[in-house]
Structures are given as C-alpha cells and as structure tokens.
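[1] The sequence and its predicted three-dimensional model are supplied below.
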Amino acid sequence: MNSSPRAGFVLTAVACVLVGASFTAGGALVDYPHAGGQALRYGSACLLLLWPARKQAGRRLRALTVRQWARAAAVAAVGMVGFNLAILAAERTAEPAVPGVLVGCAPIVVAVLVPLGAGRRPTVTVTGGALLVAAGAFVVQGWGGTDGAGLFWSVLALAGEVGFALLAAPLVRPLGPPLLSACVCALAALEAGAVGMATDGSAALRMPTGSEALALGWQSVVATVIGFVCWYAGLQRIGTERATLFSGLIPVAAAVTAPLVAVGTFGTGQLLGSVLVACGVAVGSGALRRRRARDGAPAPRTDAAPVPAATPGPAAHHAGPGPATARAEPAAEAAAAP
C-alpha cells in the first residue's frame, strides 16, 4: 500500500472518531440555544483555521468562481446547519436511533451516486463494504419508534450527510483542506447565526456555563478544526466513496466513549456492530486486497478514484496535509455527520 492511501485511511478514521467522541462531550450543550451554539462553534473554528491558511487564503478565495462559492455555501447549509436542524426535528417525534440508522446509510448512497455521476457502474467491493458499514451502524444503535414526520426528517438528515461528502469534494483541490474547512465554517456560522436570530432573537446567544464552554471548545477545536482538516485531507487522498465508508466509525466512537462519562453502555450489540463496521471499511476501502498484494498477489485496480491532488497553479498551490465531520450537535448523540 503506498503512503498516500494509507495516510488517507488514517486521516478519515481519525476525523470520524473525533466526531463520534464529540457526541459524548456534547451532552453538556443540551440546554444551550442550538443555532447560537452552532454559530459560536463554527465561527471560532473558522478563526483558528484561517491562521495556517493565511498566506495563500486571499489569492485562493479570489480565484473561486461564483459557482464554487455557491457550492461552499451549500456545503454549510445542507451538510452542516441543515443536517443539525433535520436531526433535531426528527428527534421531536422519533427516537435518536432512527435518524442515526438512516444517516448510517450514507456510505451506500455515496457508493452508488459517485460512480453513476462519473459515468461508471458502482463497484461490488465498495458497495458491499458500504452495506456492511450500514448494517454495523444499525446494530450499534438499534432501531427506535417513529412516526411519518420523524422518518421524513431522518431522510433529510441522510441527505445532509450525503451532501456534506459530495458537495465539498470538488473544492478540495482549489482551496486545500485547511482553507476549505475555514471557508465552510465561516459560511455555516453566518447561516446558523441568521437562523438563530430568526427563531430565537436575542436569546440565540448567551454566556455559556463552565461545562458548556468546555463542550463548545471541544466541539470547535477538536471535532471541527482538527476533524474537518483530517476529513478533507483524507478525502483528497482516497476519494469520496472510500472516505465515506469511515463515517461508520462515528456511532462506534460514540458508543465506546459514552460509558466513560456514564451516559451509555457498551454491550454485545455495540461490539458486534463495531466488528461489522470494521469489516465493511476494510472490504470497501480495498485495504484487504492491498495486503494480499504485498504478500505476493497482483494488486487489483483501485475501485474508487481519489480526488485529484493539488497541483501548482493560479488556483491551487500546495494543498497541505490535513473530521465532518463534526456537524451534529449534542441532541443528535446517536446519529452519524464538517
């Protein structure tokens, strides 16, 4: 296995584990205004992300077309703010596991849509791995009660998770992972702030308590800053199809860390689901076949074409080394998706 795919696997895995772990920390934000919390989280993350990308930020951002700016705004609206709002709406009438299971199907949708959009057939290995990942997410979370409205909003949450993966992929090359992360966080902060002012008015923001401040800090610095950069850097190396397989690690990480703060248990179901997710990631990513190739078997052609690496030029120069993702707020502890 060459270093680029290996690094991509590690980066996307780290990103999704950080997202899952953030659900546990997010329990302290249940009573904080939701949209206002998103605005604070993404706004502070943007400021932190702009620093490492500051030298080339102006030139790269000026080189973006109107269409690319619209795509970045859609990433923030659909995959970040919209995703969170859909999760919250779903959980008004559905148990948290319902949107969690639906969002866990994102690897299947991506495994089908990406190759079809590229004019090729979905591959058996990636699709099969995605099915195992979705099954593992189901076993980890279980299934809960819901009504039509809860199911509808859960499907919209799935669309937000898929949109977060698909819409951002063409922006990785011109911006690079750090600047892309900063850009979508800035747009998400503005969009969340607008939603908060429209729904909560001046109550959209308030001084957080000590525990709320710590949770916001974790979600901003660890899950968003580190997570988003790792996610986009990994996606750049291994492609959208294979990167999305790792989103199955989100509910696994949440299930593993929840008992550490006495907000859940890790039992046989969670263990079996974790094994299914691991098998799905290994099969779909091609890691097992690459290992056989190292042992003497011929290496097969990679199923999923990665996002092209950044090359020097007026719009792209040194993409740089590289989570969305943590987009889910604490009310979505059982759901997957920066």
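    Structure's in. What do you need?
[2] drop to CA atoms for contacts and neighbour counts, all remaining ones
    OK.
[3] which residues does the residue lying closest to V184 once chain neighbours are set aside contact?
    Closest residue to V184 apart from its sequence neighbours, by C-alpha to C-alpha, 6 or more residues apart in numbering: A76 at 5.4 Å. Contact analysis of A76 by C-alpha atoms under 8 Å, 6 or more residues apart in numbering lists 82, 164, 184-185, 187-188, 191.
[4] And those residues, which is closest to L245?
    Proximity of those to L245 (C-alpha to C-alpha) peaks at F164, which lies at 13.6 Å.
[5] Distance of the closest one relative to V81?
    As defined by C-alpha to C-alpha, to the nearest Å, F164 lies at a distance of 10 Å from V81.
[6] Of those two, which one has the most company?
    V81 (29 against 25; other C-alpha atoms under 10 Å).
[7] The helix or strand containing V256 packs against which elements?
    Element membership of V256 [criterion: DSSP states H and E] is helix 249-257. Here helix 249-257 touches helix 3-25, helix 124-141, helix 268-285, going by 3 or more C-alpha pairs under 8 Å, 6 or more residues apart in numbering; DSSP states H and E.
[8] And these: which comes nearest M197?
    Closest among those, using C-alpha to C-alpha: helix 3-25, at 25.0 Å.
[9] how far is the helix or strand where L61 lies from where the chain is centred?
    Using DSSP H and E, L61 sits within helix 54-63. Counting by C-alpha atoms, centre = their mean, to the nearest Å, helix 54-63 is centred 25 Å from the centre of its parent chain.
[10] OK, contacts around T265?
    T265 neighbours (C-alpha under 8 Å, 6+ apart): 255, 258-259.
[11] So it: helix, strand or coil?
    coil (DSSP: H, G, I helix; E, B strand; the rest coil).
[12] Take this one as well and set it beside the first:
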Amino acid sequence: MNGWIKGAIAASVVGASFPVSGALTDYSYTAGQLIRYALGALILIALLKGRLGRPTLKELALLNATAAVGMVGFNLAVLAAVDHIGATNAGVIIGASPVVLALATGHRQVLPAALVVVAGAAIVNGADSGVTLLGTLLAIGALVGEVGFTLLAAPLLPRLGPMRVAAWAAILATVQLAVLSRGEIPTPTLTHTAAILYLAVITTALAFVLWFSAVQSLGSGRAGLLVGFMPIAAVAADAALNGRAPSAADLAGTALVAIGIALGARPETAKALLRGGTRAASAAASAGTSSTCPAASSSPAGAPPAPASRR
C-alpha cells in the first residue's frame, strides 16, 4: 500500500468520524477523549508487543508537543470553534491546512495543488454569515493544531516509525487529558461507548498510523493534500447515517479536491502551473508599472478587496 492510499484512507476515516463524534456532544469532552486515547494506546501497545522503543529527551518533548497541539489542543479548539461559528465555517478555516503545510515545508511545487484542494474542500464544507472574531480565532487555533500534528511528528518518524509515534502520542494525550479531567469520568451510555470505541479503534489505532506512514512516505507537504478527503468523507458518512443526499456543491467540491490531489501526485504538472502563474504575475506587474494611468501603478493596499475577502 503506497503513501497516497494510506493517507487517503486515514483522512477519510477521520472525516467519517465527525458524524460519529456528534454522539458525544452531551458527554464530558475530556472524559470521552481520555477513554478514547487510553484505549487506542492500549491497542497500539499490544500491536507493538510492548516494544515502544526508547525515545530520547528531545523526542519525548516532540511527542508531548504532538499530543498537546495536534490531539488535545486541536480537539478543544474544534469544539469551541464549532460552538461559536458552526461546523461549516470552522471546517472552511481548518480546511486550509494543505496550503499552510505546503508553505511551512517550503514545497512551493505543491502549492498550486494545495490551493485547488482547499477550494474544493471549502465548497464541500460551505460557509455562512455566522462568523465571529472569537470563533475565527478558535478555528485558526484548530488549524494550527492540525498542521502541528503533522509537522511535529514528521522528524520522529524515521527512527521511531509510524506506529510507535502514534502509540506514544496517544499515551501522552491520555496523561494530559487525565490532568484536565481531574479524574472525573461520568458513566457513558451505550451510544457514548460505541462512539468512543469507534474513535479509539478506527480513528486512533488505525488512521493515525496510516497518516504517519503517509507523511513518512510522501513528506508533510504532499501528504497534506489528502486532508481534502476529510469533508468529503464527512458528507458521505452523513449521507449513509442520515440519508442526506450529496448536493451539487458537494459533488463539485469533490471533483476539485480530486483534481488538486492528482496535481500533487504529479509534481511536474504542479511545477508547470506554478511557472505559468509566476510568468503571468510578472507580465501583469510589468504592464502595471509601465502604464501611464495612476491607478494602474498604485499599491495593492489601495485597491478594492476581492469578492472572496468579503465573505
């Protein structure tokens, strides 16, 4: 199984878990995530037969940061953002992670593909007017957590491997959540238990390992493109669980995501697009500076905002 397939499965599994997580909205967040990560850690430890390796102090620090930023912090920020601006608006902001990963890793050749993927994911997610400053900041915090989950773990993968990184991160997330919950764990209902088991077995023990394998194989920038599968999988799971047929926007967004990922899988195509865009920008700049019209040579700051910026 190559890195693209592993990453696509991982992102799809995580996306499909969003409707499942909805079953836990009336249960203690910290307790639910604590049980989830504890069970996931036990499964991974069993699969590793207890051979967790011996992380150095630097590696332990990175593992702790991965758990704090990409697991505990991310989930806290997502829940708060959804509470303030709704899942669709939060999803559009968090869905920008492929672009952020491409920029953060310096993979400029992936940037055109990342922009296409983000556009497609934004269409699938949708957006409305219920955006607030606090909610936006919380969603940006979740975006940072999403990106940090990949970037912080990437240096650990060559020596520890995907499964050990996932196991250690789950262990440390469990400890962090135990501190936050202060040991208060309400008794879950059967519905809560089923949702927690799904998140522990399918999302934590399976998807995290596949995702780290994809990052190790493809690199953070290219693997980040596959995040576009998350909203698509969420829509598909919602359709299966609740009988909601995908809209025309869902289908159009899915097509864009597929095109973006295809571009990312063919770096030479993405490079050609990037060179073409650079040449077009240079030509436009030359035309603007040689114009005798004052408005043509004015700074971008003085220009009216683009329609996309008025959302």
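    Noted; the coordinates are in hand. Treat the numbers as computed from the prediction; the structure is a model and nothing was measured.
[13] And the TM-score between them?
    Overlay of the two chains. TM-score (TM-score structural alignment, normalised by the length of the second structure): 0.83; 269 aligned residues with a C-alpha RMSD of 1.7 Å.
[14] returning to what we had before: select, out of the helices and strands packed on helix 249-257 of the first structure, the one closest to A72 of the first structure.
    Minimum separation from A72 of the first structure across those (C-alpha to C-alpha) falls at helix 3-25, 19.7 Å.
[15] List the buried residues in the closest one.
    Neighbour counts using 16 or more other C-alpha atoms under 10 Å place 5, 7-9, 11-25 of helix 3-25 of the first structure among the buried residues.
[16] other SSEs contacting it?
    helix 227-245, helix 249-257.
[17] residue range for the last one in the second structure?
    Right, helix 249-257 of the first structure. Matched against the second structure by TM-score structural alignment, helix 249-257 of the first structure falls on residues 229-237.
[18] Please apply the same query to stretch 15-25 of the first structure.
    Under the criterion TM-score structural alignment, stretch 15-25 of the first structure matches residues 10-20.
[19] what's the mean gap between the matching stretch and the aligned bit of the first structure?
    Taking mean C-alpha distance after the TM-score superposition for the first structure, the mean distance separating stretch 10-20 of the second structure from the aligned residues in the first structure is 1.0 Å.
[20] which residues make contact with that stretch from outside it?
    195, 198-199, 202-203, 206-208, 210-211, 226-238.
[21] And stretch 35-48 of the second structure, by the same measure?
    Applying C-alpha under 8 Å, 6+ apart, the contact partners of stretch 35-48 of the second structure are 51-52, 163-164, 166-168, 170-171, 173-174, 196-197, 199-201, 204-205.
[22] Near L190 of the second structure, how many other residues are there?
    9.
[23] That one pairs with which position in the first structure?
    The equivalent of L190 of the second structure in the first structure is G210 (alignment by TM-score structural alignment).
[24] so what's I250 of the first structure closest to, chain neighbours aside?
    Closest to I250 of the first structure by C-alpha to C-alpha, 6+ apart is G20, at 4.2 Å.
[25] wait, I meant G136 of the first structure
    Counting by C-alpha to C-alpha, 6+ apart, the residue nearest G136 of the first structure is G273, at 4.0 Å.
[26] What's the one you found aligned with over in the second structure?
    Match for G273 of the first structure (TM-score structural alignment): G253.
[27] my read: its match touches A121, true?
    Yes. The pair G253 of the second structure / A121 is scored as a contact, 5.9 Å apart, by C-alpha atoms under 8 Å.
[28] The two: which has the busier surroundings?
    Set G253 of the second structure next to A121 and count neighbours by other C-alpha under 10 Å: A121 wins out with 30 against 26.
[29] For L214 of the first structure, grab the count of nearby residues.
    Neighbour tally, L214 of the first structure, other C-alpha under 10 Å: 16.
[30] helix or strand for it, which one?
    helix 210-217.
[31] Tell me which helix or strand the aligned partner of Q68 of the first structure in the second structure sits in.
    Mapped onto the second structure by TM-score structural alignment, Q68 of the first structure lines up with E59. In the assignment (DSSP H and E), E59 of the second structure maps to helix 57-67.
[32] cool, V165 of the second structure as well?
    helix 162-181.
[33] corresponding residues in the first structure for that helix?
    The aligned range for helix 162-181 of the second structure is 177-196, by TM-score structural alignment.
[34] mind checking how far the matching stretch is from the chain centre?
    Distance of stretch 177-196 of the first structure from the chain centroid (C-alpha atoms, centre = their mean) equals 14 Å.
[35] That one vs the second structure, mean deviation?
    So stretch 177-196 of the first structure averages 1.0 Å relative to the second structure (mean C-alpha distance after the TM-score superposition for the first structure).
[36] Show me the contact partners of that stretch.
    With C-alpha under 8 Å, 6+ apart as the test, stretch 177-196 of the first structure has contacts from 34-36, 38-43, 45-47, 49-50, 52-53, 57, 72-73, 75-77, 80-81, 171-172, 204, 225, 228-230, 232-233, 319-322, 338.
[37] again, only this time at 6 Å
    Applying C-alpha atoms under 6 Å, 6 or more residues apart in numbering, the external contacts of stretch 177-196 of the first structure come out as 35-36, 39, 42-43, 46, 49-50, 53, 72, 76, 204, 228-229, 232-233, 322.
[38] Now do the following helix or strand past the helix holding E59 of the second structure and helix 57-67, the angle between them.
    The helix or strand immediately downstream of helix 57-67 of the second structure is helix 74-94, counting by DSSP H and E. Orientation check (axes from the mean of the first three to the mean of the last three C-alpha atoms, to 10 degrees): helix 74-94 of the second structure against helix 57-67 gives 70 degrees.
[39] Thanks a lot, see you next time.
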